[in-house]
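**Student:** need a 3D model of the sequence below.
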Amino acid sequence: MELTQQHIEEIAEFLECGMVCYFHKPTGEIEWHPDPDIPFFEPEPWEDLFEKIDSDLGNYMRFQQMDSREAFQVMEDFANSLTDVFFREHLLEQLSARKPFQNFKFVIESSKYRQEWFDFRRQAYIEYVRAQI
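**Tutor:** Coordinates of the predicted model:
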């Protein structure tokens, strides 16, 4: 089974939430679980899924979330896409300061560009999934 646009969007959504996703090529089923590398990950609830995937690994495509460098690039690309020069410069300053992810989130959350950022990030994740195919 080929990945449809709906599959791509669903995988992008899971990745955006920090999950690791698998697409089962014969059935089109999407499996997901939290990233095992995150602190406090509890593998026990996911053992059956791990066994299921491991027993048929050749039929699964694995999708990973963006690493911090790639996520940073998306934030920088968003800032550079803005026509509001003052807000763009403010965001870029936050990205070059200490704790750029936290700063960016704080500034975006209280801005009129919040939804625009969510849409931009969503599209970036969709493109990221397409690049992994």
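**Student:** only C-alpha atoms for contact and neighbour calcs from this point on.
**Tutor:** OK.
**Student:** roughly how far apart are the nearest residue to residue 30 once chain neighbours are set aside and residue 118?
**Tutor:** Distance criterion CA to CA, 6 or more residues apart in numbering; nearest residue to residue 30, sequence neighbours excluded, is residue 23 at 4.7 Å. Counting by CA to CA, to the nearest Å, the separation of residue 23 from residue 118 is 24 Å.
**Student:** what are the boundaries of the strands in this structure?
**Tutor:** 19-24, 30-34, 60-63 (DSSP state E).
**Student:** would you list the ones you listed in a markdown table and tack on mean neighbour count?
**Tutor:** Formatted as a markdown table, the strands of the chain follow (neighbours: other CA atoms under 10 Å):
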| stretch | mean neighbour count |
| --- | --- |
| strand 19-24 | 21 |
| strand 30-34 | 18 |
| strand 60-63 | 18 |
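**Student:** following up with a second sequence; could you model it the same way so I can compare the two?
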Amino acid sequence: MLSLSNQEVDYIASQLLKGMVCFYQIDRKKVHQMPDDEDYFNYDLTEDEEDILDEIEENPDNFAEFTKMEPAQEHQMMQDFIDRKVKERNLAEDLVDALSKPKAATGFKFLIDGSKYKDEWVTYRKSKYHDWVKEQVDSFNYAED
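**Tutor:** Alright, predicted model coming up:
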């Protein structure tokens, strides 16, 4: 049964938000992170990262993998933020419009960063990523049963 402390959940959520993928080594209770290869496909792994991947391959049951949200989940999180937090109709309309275009996350971030909601968005997103990490723990534990 995998169980993470609040500090570990916070650390993993922070790493996922930075575009990393995390592996929790169960026997050592240690988090390893490395760039998500979808985002950094030409990134050269360090020797330590290669060693960790070898260990994961040799003993996959000793590691829980944590990944970032899928684009559809990220999109829904942004839409929920608009619906629940943004009170100015013009900004809300601009944000919804940004979500309907290519590079939706970039457009959303540009508009939010220039608004009074920037700090609230950072807090909201981090909170949702905490929940996402906990969901992945539950999935891991369910798969183990």
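**Student:** what distance do you get for the residue lying farthest from the centre of the first structure to residue 49 of the first structure?
**Tutor:** Farthest-out residue of the first structure from its mean C-alpha position, per CA atoms, centre = their mean: residue 86, at 27.6 Å. As for residue 86 of the first structure, its distance to residue 49 of the first structure is 48 Å (criterion: CA to CA).
**Student:** next: residue 81 of the first structure.
**Tutor:** For residue 81 of the first structure, the distance to residue 49 of the first structure - CA to CA - is 40 Å.
**Student:** surely the residue nearest to residue 30 of the first structure meets residue 31?
**Tutor:** Yes. Residue 23 of the first structure is within contact range of residue 31, at 6.4 Å (criterion: CA atoms under 8 Å).
**Student:** spit out the contact partners of the aligned partner of residue 105 of the second structure in the first structure.
**Tutor:** Aligned counterpart of residue 105 of the second structure in the first structure: residue 101 (TM-score structural alignment). By CA atoms under 8 Å, 6 or more residues apart in numbering, residue 101 of the first structure lies in contact with 72, 95.
**Student:** mind redoing it with 10 Å?
**Tutor:** For residue 101 of the first structure, the contact set (CA atoms under 10 Å, 6 or more residues apart in numbering) comprises 68, 71, 72, 75, 94, 95.
**Student:** the fourth one: how many residues sit nearby?
**Tutor:** By the measure other CA atoms under 10 Å, the count of residues near residue 75 of the first structure is 22.
**Student:** counterpart of it in the second structure?
**Tutor:** So, by TM-score structural alignment, residue 75 of the first structure is matched to residue 78.
**Student:** work out the gap between the helix ranked longest in the second structure and the centre of the chain.
**Tutor:** In the second structure, with assignment by DSSP state H, the single longest helix is helix 118-144. Averaging C-alpha positions (CA atoms, centre = their mean, to the nearest Å) puts helix 118-144 of the second structure 7 Å from its chain's average.
**Student:** any idea how far the residue nearest to residue 30 of the first structure is from residue 36 of the first structure?
**Tutor:** 18 Å.
**Student:** which residues touch the closest residue to residue 114 of the first structure other than its chain neighbours?
**Tutor:** Once flanking residues are discounted, residue 114 of the first structure sits nearest to residue 108: 5.3 Å by CA to CA, 6+ apart. Contact analysis of residue 108 of the first structure by CA under 10 Å, 6+ apart lists 87, 91, 114, 115, 116, 117, 118.
**Student:** tell me which two of these sit farthest apart.
**Tutor:** Largest separation among these by CA to CA: 87 and 118, giving 16.4 Å.
**Student:** neighbour count: those two, which is higher?
**Tutor:** Comparing residue 87 of the first structure with residue 118 by neighbour count (other CA under 10 Å), the higher total belongs to residue 87, at 16 against 12.
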